[in-house]
Structure formats: C-alpha cells, structure tokens
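Chemist: Structure, please.
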Amino acid sequence: MDNSLPPAEELALVDRELAQLDARRSQLLARRAWLLRVLYAPVASTAPGPFPAAPGPRPPVADSTPRSAQNVLLTLGGTLLTIAAIAFTLVSWGSMGIGGRSVVLFVVTSAALAAPVALLRRSLVSTAEAVAALGLVLMVLDAYALHRVALPETDGLGYTAVAAAVLAGAWTAYGSALSRLRIPLPVAVVAGQLPLPLGVLAAGGGPTAFAWAALVTAAADGAVILWTRPAAVRITAAVGATALGGWTLLTGGWLSLTSPWSGAALLLAAAAPTLYAARRLPTLAVAASAVAGLAAVAAAGGLLRPAVPTDWTVPAYVLCGLALASVWLLSAATTGDGAAEEAGRRLPGGIRLGLAGAGAGVAALGVVWALPPVAAGLLGPMARTTEVWSGEHAGRALTSYPGTAVLVLAVAAAVLAAVPRLWARCGTLALVWALLTALPVSLGLPYAVTLALQLLTTAAALACAVRPGPLTGGLRRREPAEGPGTPGSAPPAAAAAPSAPGSPRGTWAPARPRPQAPATEPGTVLGWIAYAGGLASAVSAVTLALDVREATFAALGTLLVLLVGVAVLGAGARRVVAACAAVLTATGLVVAVAAAGGFEDHWTALALLLVPAATAAVGAKARPVALPVEITGAVVALPAFALAVSRPAFLALALAGGGVIAAATAVRPERRRFASWTAAVLFLLATWVRLAVWEVTTPEAYTLPVTVPALVVGLLRRRRDREASSWTAYGPGLAATLLPSLVAAWTDPEWARPLTLGVAALAVTLLGARFRLQALLVLGGSVLALDGLHELAPYVVQAVGALPRWLPPALAGLLLLAVGATYEQRLRDARRLRDRVARMR
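Modeler: Model prediction:
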C-alpha cells in the first residue's frame, strides 16, 4: 500500500482489495463444500463438479480415507457372517427338521443373493460386493449340506463335479445379471475348472482321461480369455489354462514314451488350441507357438521312436525338430506366384519365430547329446595311462555310446550351412570340427587312422584360419542404412529444423552423420573359430602321438610345417601365436631327437640351446614376430639350464652359450637393451660357475668380472652424458669389488690382501679427488680408512694395554677440551667439506 496517495484514491484502493478478498473467500467456501460432498457421498454421486481445482496448499492427508474404512468394515462383516454360516451348517444343521432346514436354506441364501440388487440400486457397490460374496459362500455350504443330509450315498467326487458345474452356471448367470459386481464371474471361472477333471476321476478314468478332461477345460479357459472383456475373468482363466494345459503337456510327453499313439493324439490336440491362441493374441504369439511346436515335435518323435532302433531315437527327434524349424523359410522372399507371401500372411512372423525356435531348441538338445564323443576324442589322449613310446594305447572311452551322434552333428552342420547368416556359418564350422573330432570315437577307428584324421583336421582348420575367404561365400551382408549423405535421401532435420540465424531462408545446415562402430568382418570371426579348433586338435594329436616313437616325429614334424606356414602366410595375432607355437613344437622335436638318441641330460641341455639360437636368427629377419619368438626361445632356454645343473661344467658352457645368443641379439640394429643385460648376467653366471668348478675361493676372482665391465659401461655413460652422477656410473662397479674384498681383508690373517686393497682404495680416492667424483672419493676413502684401522688395530690394543689406566680418560678429556675450544671453527670446516663433497659428481 502506497501511503503517499491522496486519501480519496487510497480509500478507493482499499475498497477494491476488500471486494477481491470477499470474492476469493466465497470461491474457497464453495470449493470446500464440494470436496466434502465428494469425500462423504456414495460412489455413484461423486461426479465431477463445476468447480475447477483451486490452487493453494493441500490439506493434510488422513491416516485412512472413508472409502478404505468402509471396505475394511464390509470385509470384516462379511467374514464374520461367513464364519457364522459355516458354524451353523456344521454344528446346528442336524438339530433341525427337514422343514426348518429347507426354510433356512431358502431364506438365508435368497436374502444374501437378493440383497445386492437393492444395494446396487442405491449405489452401495462395496456393500453389495460383500453381501454377494457371502451369498456365494452360502451356496457352497448349501451344496455341502444337501449332500450331507439328502444325498449321503452319492459318490463324493461325482457330486462335487456336478455341484461345481451347477454353481459355475449359477454364478455365471448371477454375475452376468449383476454386471457391476466383480466377484461372481471370476469365482464362476474357478468353479468351472473342476467339473470335467473331477467327473473323470469319479468315473474311474486314468491319467489319459484326466489329461483329456484337463485339456478340454483349458480350451474352455482359452475361449474365455479370447471372448470376454473383464480383466479379472481373463486373468483367472489364464491361470487355469496355464495350470491345466501344462499338466496336459506333461502327461502327453510321458505318454509319448509309454503309449506313443495316445500321447501323440493328446499332444497334437493340446497344440491346436495353443497355436490358435498364439494367432489371436499377438503378444503371446512367440511363447504359445513355441509350446505348440514342442508338443508337435514330442508327438512326432514319440511315433517314430518305436519304429527305429534305440540308437536312432535322438536323431529321429532331431529330424522332427529341424522339420519344424523349416517353417522359418516362409519368411523368405516371395516367389513369382506369391506363394511365400500368401503363406506368410497365413502364418504371422511371431508364430513362425516360435515354431522355428522350438524346432531349433530340440535340434540344439540333440547336438548337446552328441557332444560326449567330441570331448572323448579331444581330451581322451591327454588322460594317459601308458608309458610314452611304449607302443600301447589307452582303452577307448564311450564304447557303448550310440554311433549316431556323428550323424546328428552332420545333419545339424548341413542345415546351418544352408542359412546365409554369420552366426549359422560359425555354428557350421564348429560342428564340422566337432564331427571330425568325434568320428574316431563313434566309429572305433584304428590308432593310425585316428592320428591321421586329427592331423588332417588340424591342417584344414589352420588353412581356414589363414584364408577364411571361402567360408564367407554366400553370406548376406547387412545393407548400410541411408544417412544424410545417401543419394536420394534428405537430411532428417531438413523438414523441421529452422534455418540458422543469419543464413538465407530455405538454406539448411547439413546434418552430420552419426558415427557407427565398425562391424567385425565375417572372415575375422570365422578365422578365429577355425584357429581355435586347429590348435585344440594339434594338442590332442601330439598327446596321442606319444604312444609311438615314429608317430611322435611324424606329428611334430607335420605340426611344425603347418605352424610355420601360418606364421608366414597369416596376419595379426594369429601369425604371432603360430610363430610361438612353432617354437614350442621345434622344442618338442629337439627333445624327441635327444630322447631317441639316448642323450644324457647335460647333452640334451646343450641341444635345447639350438632353439633360442634359431629364434634369434629368425628374429633378425622376421620383424613382425621377432620379439614374441625371441621371448619364447628365451623361455625354452630355462629348462636347458635346469637340465645342466647336475654337471656344473656343462652348466657353465650352457650359460656362456646363452650369453652369446643374447649378445648377438643385442647387437642387431634394433638394439634390444634387455638382451644386453641378459647377456651380461649369463656371462657372469658362466664365469662364476666355471670358477666354482675350478675350486677358486678368492672373492676377487668373482667380483672383478663384474667390476671391469661395469666400470667400462660407466665410463661410456659419462662420456655421453657429462651430467650423469658418479654413483650411477661407477658406484655399482666399485662396490662389487671393494666391499667383498674389505670383508675378506678383515678376516684374512695375511698381509697381502689388506695391502693390495689399501693401495687400490688409495688409488680410487686420489682419482676421486683429482676428477672431483664423489662416488670414488667416498667409497675409496671409506675402504682405505677401514682397511687402515684393521691394520693398526693390533698395535693400538698393545699400546693401550701398556699405558697406565688413568691415561686414556685423561687423553679423552683433553681431546674434548680441544674440540670444545675450537668447536665453531671445526663446525665451519665440516660444513665447508660437506659442500665441497656435495658439489662433486
């Protein structure tokens, strides 16, 4: 409010604001009255009023609404009445005469069923639901009481079946007449599940008859699902159809094994309504048609099973599954007369997918059944039970397994080969490899034929890995999606996006194509699958060939040629793996030759060094695979050194040979630094082993071979880098000799080693002072001081022993006084010395 206004204008402003407040208060009061009518009036009278939702803060929410409280009261009341009715029927029924019973039955049930009519007229829907539920329970109790008193001799199952049918019909009529009630119709559906199954049991029918009754009931449930609208009714019917239909299918599957014709008829009869439901309900088309397809395959396989030998049972089911999977071919391109298109309209895509998936699932289970011979053919040679080169062969595994397993693998591979898709081609390749691996086990082939077949499988797989092009023939390639740059297509934003500010009208900014991840080439995928199979077959062939000497050489030689071919002709990681595998195969050949020649271990160790020597020679030429091949060769040298441990002289020779190979690798143009360090270590180890063989115990003989090369390397390092620290360049080399010699000098009673060490330490100290090298000065001076202390110690002890006992404390006191008097000067001298030493390199 603006107090600066004149009084007349301010009065008019106040009157206007008061009028607006009165109008707002009237609007809020009217809204409050309407909300009260909505909350506390019956359900039917809660129609939207003319008042819009008023803005403002929401009222606090109560713990329970009037409607929820009403429902709780009605539920409790109906439950109590039901309990009372049950107690009356079970306890007090027998104390009344037939007339009283009839009157009670008629009056109470009629009242309970008639009351909802009046309640619905007054829009008391919840109350009507509660009373109607009580009436339905009373009808069940009346049926029980009628059997108990009037028809006690009647069979219980038969009477229950008839009573359930009567109640289902009565409740259906009652619920249809009072459509606003939600309870009667679902309860009628529940009651409708009982008449036929219970009637069959009452008539003495067996499992087959019961399954047929369940099937008819499930079909009726399906009709309810398709041709009724209330959701509660459809859900109840769906639960019943699922339970009874599942029981029917399980019974049909069991009968297909014990009574094929009965089981086939039941399964096909169950498949027909399931397939019809799949056609009428697109959301369930795939699942329902898959169930129908499995039932059809079980029926057909059950009919074929008695007509074929036992070994052919699984192939029969597989053929049935593949026949069903062929319905997917109806989705192929239309022929000239449109036959495929017409068939596609008659059989929707969801049904085709479900049927084809069911057939493919059966075929996949058949392939799984055929895998044990594959595992036995691949892993059987690895479970060795005989000596190497003994000429004896392990007993064959799975001798009683059906030989038709290979037929299943062959048929599955042929079917997948006809599908022009990458996943199918991968499956075909894997199945062909599995077939070749399982053939020796399934057909009981001789040893020589088995080994030859494994080597041929390895060769074929590795050839496919190197040149996978023929495997991709006929594959459908995915067409690239049209993008903004595709001719004939407009940018997707051109029709709706406004022009950029400042650009001429009608000119549109070009849309950038969305980057897509590069797809894996089919040849790459197929090549790796073939490569994995080839390597697995190679390992199995080598282990199998160990039974016979000649077979071992033949297998290793063949694999060496194949792997070298892959390393030369292949590309990428496959080439590297093949080169490393060739090195290991060559190692096996060397060991086989040594074993055949009767070599001792130390001679075998020297022979094994031929492998790293060959890898070093190959690495100089084959640059792409040089490093992996050299590393593999270096790994092979480790067991060579281990074999030579028993003969130290040969161990020294082997270490020196390894050092030569490493040094030859280090001096190549690519300059492998690790090889140079490896060569130095090997040469040093060879020297130490040789000195140990000669029984040399002088420590300098072991340390000087380390010191001299280390000092040479440090000198070269300092020439290239004048800023390099003397500790880095000369520290390790000097410490390698000076420190062990110092330890030896302290325990040496002779004078030659301490004198020589002192002279050497003095020379090192002088060189450090001359060239201002910190490492030489500190190491040389420390060793010189300790060596001199060691030499003077006996004389000092002798002199101290001859002096009076009061003299050492007196001398120590004088020394402390002198140091204390010149403390500041000594401190400055120490700091100056520290700075000078720190400035050294």
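Chemist: only C-alpha atoms for contact and neighbour calcs from this point on.
Modeler: Noted.
Chemist: buried stuff in the one helix or strand residue 710 maps to?
Modeler: Using DSSP states H and E, residue 710 maps to helix 699-720. Under the neighbour-count criterion of 16 or more other CA atoms under 10 Å, helix 699-720 has 700, 702-707, 710-711, 714, 717-718 buried.
Chemist: tell me how far it is from the chain's mean position?
Modeler: Distance, stretch centre to chain centre, for helix 699-720: 54 Å (CA atoms, centre = their mean, to the nearest Å).
Chemist: same for it, what does it pack against?
Modeler: helix 673-693, helix 726-729, helix 731-746 (3 or more CA pairs under 8 Å, 6 or more residues apart in numbering; DSSP states H and E).
Chemist: Quick one: these as a markdown table, columns for distance to residue 95 and mean neighbour count too.
Modeler: Listed next are the helices and strands packed on helix 699-720 as a markdown table, based on distance: least, CA to CA, whole Å; neighbours: other CA atoms under 10 Å:
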| stretch | distance to residue 95 | mean neighbour count |
| --- | --- | --- |
| helix 673-693 | 108 | 18 |
| helix 726-729 | 115 | 19 |
| helix 731-746 | 115 | 19 |
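Chemist: Which positions in the biggest helix by length in the chain come out as buried?
Modeler: The longest helix of the chain (DSSP state H) is helix 7-40. Counting neighbours by 16+ other CA under 10 Å, one finds that the buried residues in helix 7-40 are 31, 34, 38.
Chemist: cool, stretch 283-297 as well?
Modeler: 284-297.
Chemist: Stretch 747-765 too?
Modeler: In stretch 747-765, counting by 16+ other CA under 10 Å, buried: 753-754, 757-758, 760-765.
Chemist: now, among the residues you listed, which is nearest to residue 794?
Modeler: For the buried residues of stretch 747-765, the minimum distance to residue 794 (CA to CA) is 14.0 Å, reached by residue 754.
Chemist: Hmm, residue 738 and the closest one touching each other?
Modeler: No - between residue 754 and residue 738 there is no contact under CA atoms under 8 Å: 11.2 Å.
Chemist: To check against the first, give me the structure of this:
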Amino acid sequence: MRFADPQACPDCRGAIAGQSTCPHCGLDLTSAEVRQLWQTLLQADELLARAALRRDRSVQAPPPPQAADPFATAAPPPPPPAAPAPVPPATPPPPAQSPTVGPLPSYPQPGPVPADYALGGFLQSGQLRAGERTPPKEWSVGTILLTLGAFGLIVAGFIFVTRSWGDLGLVGRTLVLLGVTAGFAALGVWVTRRTLRASAEAVWTVVLALLTLDFFAARHEGMLGLDGMSIAWAWVVWGVVLVGLGILIGRFARAFLNADLLSTALVGGLGITLAGIGAANVPADWDMPWRSILALVAAGLLALATRPAGIRPLTITARVVVAAFFTWSYVVAVIGLVDHPKVDELVGDGHGLPLVLMAVAAVVIAWLVAPVRIWAVALAVFAVCALVAVPSGDAWRPEGAWLAVAGLAAVLAVAASRGTNAWAKGLRGGATPVVGGLVLLHLGLLADVFNAIGNGFDAAWSGPWDGRLDPVWAEDTAAWVVIPMVIGLVVVAWFVPRWPELKAIHRHASSAVAVALALGALVAVVEARLQLWAGVSALMVVAAALLAAHVRNLGVLVGPTAAVLVGFAAALAAPNQGVSASAYVAGAVVLAGLSYAKGADWARQTYAIASVIAFVGGLVAAADLLDPPHAVPALVGVVVSLALVAATGVVLRDQPVRIGVEAAAGFTMFVALIAEGSTSEAAVRWTIVGVVLIGLSFVVPDRQWYLWLGGAALAVAYVLLVVDSGFSFVEAYTLPLGAIALAVGFYFVRKKPDMETWLLLGPGLTLALVPSVPQALANPTDLRALLLGIGAAAALTLGIRFSWQAPFVFGVTILTLLVLFNIGPYANAAPRVVLIAAVSAMLLGFGITWEDRVRDGRKLVGYVRSMR
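Modeler: A predicted model of the protein is given here:
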C-alpha cells in the first residue's frame, strides 16, 4: 500500500480522474496545501521503503518509482534519494537517532498558486505541452464571497445613511462615520499586508465608497462648513480627493502585492469624471460648448496628475475618461457652430471659438500622442472644414455651402494624395467626410434630373424646343455655381483613387473621372436651367468626349458611362419631338461608335442593339415632323430597318455585332409592320419586306433562309390584299400560296433527291387542297368538288408516276372522301334491306378472301412506304 496514490483523493481516498475538485468530498486538489500534502505522502512512502530495506538487511536497492505527481506540472521530478551506508549487525543504530533520509523532493511553499496550475485538476502528463496557453482562471468561491460581501456592505451603508441617519445626533453621526470608515481602512491595511489581493480589492472599494458617503453626508448635515460648498464644487473637490486616494492606496498596495489594484484605478477614473462634470456645472451661465471645454480641461489636468504615480490601470482609465470628455466637447462645439452659423455670431459673439480651440487641441494631441495622431488630425481637419462650410452656407443659401464643399473636397483630395505617415493618413481621414459630402450632394441633385424627365414624359412631344429645364428641389439657384461643382467633383474623382490606401483602384481613376463628369453634367444642365436643346446638346457633347476616351481605352467604365449619358439625354429630350429626333440620331451615332470600338462582345452587341433602335426611332420621328401622309412614318421605319439588314449582310458580315444589328433591325421592322394603318397600307409594307428579303437571300451567302421569311411576308401581304378586296371564298387566300409553295417544292424535289416529299411538297399540297375539302364535302356535286377531285387526281397521278408519297396520300385520301360523300345520298335513299344485304355480301367476301386481302394490304403498305 502506498500513501501517495494519484488515483485517490488524499482526504477521503475516493477515486479521482483528472478533476480539479474531488467529486466525493469536494476537496480543492489545486490548492497549495494539497500540493504540500502530496509531497509529504511521497516522503512517507520513501521512508517506509527504506525501513523495509533495513529490516531485511539486504542490499539497498533504489527506492520504488514515485507515482506521477498529479498536482505538479512543469517542475522536474526530484532525484532519487541516496542509499544509506550499510550498518554492521553488531552495531545497532542509536535509539534516539532517526533513520538517515535522503534529499526530500522540493515542493512549493504556501502562497499564490503558480500559473501552471490555472488549468485546475490533475494533469496526466504533469506539465503543459509546449505552445499550449493557460486558460483564464475562474473565480473561486472566496473571490465571489468577497465581492458579494463588499457589495452588501456598500448597500447596507447606503441604506443606513438614507434610512437611519436621521435618528442619530450630530455626535453619533460623526462617530459612526469615522468609526466605520476607520475600521474598514484598518482592515484594508491588514489584508494588503497579508498579500490577499482579492480581499484588498474588495475592502478598499468599500473604504472609498464609505468615504464618498461620509463626504456628501457631512456636506448635507453642514459638518466642517461643507454646507457652504455648492454641489458642483463638491463634485470637483471630491473628484480630486478620489484621484489622490486612488494614487495613495494604489502605491501602498503595490509595495506588498507587487501588483496594481484595479478597483482603486477605476475609482480614480470615477474621480476624474466627477471633477470634470462638476467643473462643467460651476459656471452655470456659460454656454454649453465652453462648459464642456472647462470639463475637458479639468479632466485633462487630473489625468496628467496621475502620470507620476506610474499606476498603469489608472493611467489607462484616465486616458479613456479624457477621450470621452474630448469627444463630448467636440460634438457640443460642432452643435454650437450649427446653432449659430452667422459670421457675426461666430466671430463677434465667440460661438465659433470653442470649435477652433478643439481643432487646436486636436493638433496638439496629434503632436504629443502618436498612437492617436491619425484620429486627432482627422478631427482637426473636419473642424476646419465645418468652420468654413457652415457660415458659407448660411451667408448664401444653398450656393455657399455647395461652393465650400466642392472647394474643400478638391483641395483636400489633392493635398491628401501623397504621404504615408500618420499626419497624411489623418488628413485623408478628415477629407473623407467632405469628399463623401460632395458626392452625396450631386446624388441628391439627381432628384431634379429625374423630376425633369418625369415632367418631360407627361408632356411628350408637346413642348417648345427652347423650353427650359425646371429644377424643383434646388430652385432659384445661381446657374454658374454648377461649373465649380462639376470641376470639384472631377478633381476629387481623379485624385482620390491616388490615395495610398486606395492603391488597388488607382488604375480606375479614368473611369472615376468619366462617371464624375457624366454625373456632374447631368446635374449641371438641370440646375443651370438650360434650354432644352442646349441641355441635350451639352450632354451629347460629353457623351462624344467619353466615346473618344473609350476608343483610346482609358477606362473600363468610360463606355458604359457614355451609353448611360446618351439614355439620360434622350429621356430629357422627351418634351419636344424635334429635339427628341435629333437626340435619338446623335445618340445612335455615339452608340455605334461604342459598338465599333474594342471591348467585350456582349457589350458591343448591347451598344449595337441600342444604336439601331435609337437610329430607326430618330428617323421615324424626323419623318413625322414633316407632316406626311399617315402611312409614311411606318413605311420609313420598314425601309430603314431593311436597309440596316442589307448593310449588315454586306458590310458587317464578319463583325461580332452582326447578330445584334440584325436582331434590333428585325425588331424595329416588325414594330413598323404592325403599326396602325389600313389593310392596303399594311399589305404594301409586307410586300416590300417580302421582296427585299427574298432578294437578300440570293445576295448574302449565309442568309439563304431569308427566302422563307420573304415568302412568309409575301403570303401575309397577299392575305391582306385579299381581305382588302373583300373576297369570300377561301381559295382566293390559299390557292395562290399553295401554288407558290408547290413551285418551290417541285424545284427542290429535283435539286435534292434525298429529301422526303412530305417536307418539300407537303406545305404546298396542304395550302392548295386541304382548305377546299370542308366545303367540297358539304356540296359534293358542285364545281368546287369537281375541281378539287381533278386536283386530287393530278396529285395521285404524280405520286404514282414518280413514286412520291405525299402526293399519293393526299390524292387517295381526298378522292376517297369525295367518292364516299357522292355515294352517300344514293345509299341513304335506297331501302335499308338493300344496304344491309350489300354490306353483308361485302363482309362475307372479305372474310372468305381474308388471307388474300391481308397479303394485298401488306403489299399496298410496302408500296406506299417505298415511295419518296
């Protein structure tokens, strides 16, 4: 049996398996006492082993291997004890002398638990692995009890002061205050000297809370003349006292604990906060910006006073508190600037001076405190911009603010484009809100652009060509202001991508300039209230410039920006038809240039489609301006579309935009074909399309399928002509088309002998014969039935002569139907017994000769299948 068993609790001997606390008796296995007990048990096992060796008088063997210390971690195992010298049998050892014991294993003295034991529990390996981090220590039961106790005492003291204080006299109150506070102060000194850090944190917190209660209670009761002190000065005084007490207690505790108390550091920060708030309320008649600055000064001086103490938690807390006061003072100064934007108020009444002081303070802080230099410079830059923009906007609304923002953004964008140190980064940080404000200003002014477009569509083609664009959101603004605004936006777009932080988008500076130029031009033509034709012309000139930049490949967004600008220009031109026609044609030219330039095929296809639609629409609108006959504009659309299709097949045969141009021209042609007009006018349009497409099928080698489209168009034209002529019989519509289809089919039957007749002759036979069948069967004895029978017989003859399946099937089917319907009236007039006898005789004959009929039927099916 061994006393030191790593699998058993040293108290209850219950089984354990790596826990930090015994699951049976609750013993804390990570405490220093248990570690010392473990070393003692190991020593006992060693002594027993030596006694057994001495009893057996045998050669001293090495002591049994020690069990792994479940409480130790990084300490190496102690060396084996030295074997004692052999003792002769005749010389017994002195009875009073204890056996010689080798070197005992070292174990830690009672005190703070090493960091290696923060894991808690028994470590099977005895030490932390290399690179393994120790997890944070959980609160112990003692720490929790100390915290609850301290909090309870504070609450009890508060309740006592507020509820039972009035029952005591002045002497009693004084004694209570002094006695309780002095007692806890003595307890704080005692626990600090005993190096009980958690207890020191709790007790000193109670002491400082009691001192605070003592001070304000004494002021309330008029002790020591404190009732003559205003509450604001009381906060200032007590804040200073708290800071001093925090420094004194912190330095005293560091001498014994070799660490800084967090509670006193937090109390010091609270003292700085109280002193700052109190200082802000001392001059109650001052404006809030000045009171905020006074609070900042008071907090800053107290924070500086804490630096010689060298208490790091207190220093950090003081910096956080001062930063909060600085932020508050800065915001209040900006609000004061906005509330008093007039120049005489800012200069004469001094309402702008607080923000000036905050800007100077930010520069000083940036100079002295390197870690916050970027933020401090940014705040200083923003303060200067606010001091310029706010009074400018108030002096001249809204143009003053627009000019100030545009100018400041341009200057800051240029000035911040170089440098990588903290000062330059801070400058860019302060410039960012101003640059963003300029962009947002232009985006906001787009509301007037969309409003002008909406008004134009409401009065489409009914307004004068020299009418003015009317802004609503920013009416009555000076027209010339838009020029520096556009210049400022372009400068920002060129220099901001050159900032070191935006190096990844530096190569897109040209695209940014293109977007800025288009946005600025849109806003400018509306806000300047230009005449309709002048505004649209200006936008088209900018689009043409962007086209030139796109041709030179100056940016990936230059081309799309030009296309979007063309669309806006066409939309703004809606009030007048002449301006719209000109805008459509000019836009088509720009879009055609975009489609011709280099770029992705899908983009070029898109530009080509838009160009064709705009071009055809512009020419149609221009033709309608001449007040021609009603059918002329639609005819112009058909002719122009056909011309574009022909030009595509001849000129753009090898260009990637060919498909897009053909599709767009086909769309515009179809729209023109179905345009409103009489039946005869529509027939003329369809006839022109059919003839031209059939002609193009012979001119364009890879567009032979135009022949079928042309034929279909001619068929539609013929039907429209027949409808317009008032014919009532169906053959007038279908027979000519069937004849044409049969002629084409006979031509290809000879040209392509491997193709089936159903594909080549089936459509023509269907159009020529099938539409007449219903009326011929209804009147099987009239002329239509006779002519249909002749046509079916001709088809049957052709089928048998040339072994063509389609004519054969059409002929047999139609002739059979005609014969049956011709016999029908006579069969119906004959007596029923004759009809029954005839049918029975036929069935009997078929039954007797069934096998021959089956053989003949198979031959007939094989004959038909063998046809072409």
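Chemist: Using JSON lines, lay out the buried residues of helix 699-720 of the first structure together with distance to residue 367 of the first structure.
Modeler: As requested, those are exported to JSON lines (distance: CA to CA, whole Å):
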{"residue": "700", "distance to residue 367 of the first structure": "72"}
{"residue": "702", "distance to residue 367 of the first structure": "67"}
{"residue": "703", "distance to residue 367 of the first structure": "68"}
{"residue": "704", "distance to residue 367 of the first structure": "70"}
{"residue": "705", "distance to residue 367 of the first structure": "67"}
{"residue": "706", "distance to residue 367 of the first structure": "65"}
{"residue": "707", "distance to residue 367 of the first structure": "68"}
{"residue": "710", "distance to residue 367 of the first structure": "66"}
{"residue": "711", "distance to residue 367 of the first structure": "70"}
{"residue": "714", "distance to residue 367 of the first structure": "68"}
{"residue": "717", "distance to residue 367 of the first structure": "67"}
{"residue": "718", "distance to residue 367 of the first structure": "71"}
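Chemist: Whatever residue of the first structure lines up with residue 822 of the second structure and residue 762 of the first structure: what is the separation?
Modeler: The equivalent of residue 822 of the second structure in the first structure is residue 791 (alignment by TM-score structural alignment). From residue 791 of the first structure across to residue 762 of the first structure, the span is 15 Å (CA to CA, to the nearest Å).
Chemist: Then residue 229 of the first structure?
Modeler: Separation of residue 229 of the first structure from residue 762 of the first structure (CA to CA) stands at 110 Å.
Chemist: what do we get in the first structure for residue 249 of the second structure?
Modeler: By TM-score structural alignment, residue 249 of the second structure lines up with residue 174.
Chemist: The helix or strand harbouring residue 860 of the second structure vs the first structure, mean deviation?
Modeler: Element membership of residue 860 of the second structure, judged by DSSP H and E, is helix 850-865. Helix 850-865 of the second structure, aligned to the first structure and superposed, deviates on average by 7.3 Å (mean CA distance after the TM-score superposition for the first structure).
Chemist: Repeat that for stretch 173-181 of the second structure.
Modeler: Looks like 2.8 Å for stretch 173-181 of the second structure (mean CA distance after the TM-score superposition for the first structure).
Chemist: List the buried residues in that stretch.
Modeler: Under 16+ other CA under 10 Å, the buried positions of stretch 173-181 of the second structure are 173, 177, 180-181.
Chemist: do the same with stretch 577-587 of the second structure
Modeler: 577-587.
Chemist: Just put the residues you listed in JSON lines and tack on distance to residue 450 of the second structure and secondary structure.
Modeler: As requested, those are exported to JSON lines (distance: CA to CA, whole Å; DSSP: H, G, I helix; E, B strand; the rest coil):
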{"residue": "577", "distance to residue 450 of the second structure": "19", "secondary structure": "helix"}
{"residue": "578", "distance to residue 450 of the second structure": "21", "secondary structure": "helix"}
{"residue": "579", "distance to residue 450 of the second structure": "18", "secondary structure": "helix"}
{"residue": "580", "distance to residue 450 of the second structure": "17", "secondary structure": "helix"}
{"residue": "581", "distance to residue 450 of the second structure": "21", "secondary structure": "helix"}
{"residue": "582", "distance to residue 450 of the second structure": "21", "secondary structure": "helix"}
{"residue": "583", "distance to residue 450 of the second structure": "18", "secondary structure": "helix"}
{"residue": "584", "distance to residue 450 of the second structure": "19", "secondary structure": "helix"}
{"residue": "585", "distance to residue 450 of the second structure": "22", "secondary structure": "helix"}
{"residue": "586", "distance to residue 450 of the second structure": "21", "secondary structure": "helix"}
{"residue": "587", "distance to residue 450 of the second structure": "19", "secondary structure": "helix"}
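Chemist: With respect to residue 418 of the second structure, which of the residues you listed is nearest?
Modeler: The closest of those, once distances to residue 418 of the second structure are taken by CA to CA, is residue 587, at 39.9 Å.
Chemist: what about the closest residue in space to that closest one that isn't next to it in sequence, neighbour count?
Modeler: Spatial nearest neighbour of residue 587 of the second structure, chain neighbours left out: residue 566 (5.5 Å); criterion: CA to CA, 6 or more residues apart in numbering. Residue 566 of the second structure is flanked by 27 other residues according to other CA atoms under 10 Å.
Chemist: Tell me the residue in the first structure aligned with residue 566 of the second structure.
Modeler: In the first structure, residue 566 of the second structure lands on residue 535 (TM-score structural alignment).
Chemist: So that match versus residue 541 of the first structure, what's the distance?
Modeler: Taking CA to CA, one finds residue 535 of the first structure at 10 Å from residue 541 of the first structure.
Chemist: same question, residue 533 of the first structure
Modeler: Residue 533 of the first structure is 12 Å from residue 541 of the first structure, by CA to CA.
Chemist: In terms of neighbours, single out the busier of those two.
Modeler: residue 541 (29 against 22).
Chemist: Let me know whether that one touches residue 556 as I believe.
Modeler: No - contact criterion CA under 8 Å: residue 541 of the first structure and residue 556 do not qualify, at 9.0 Å.
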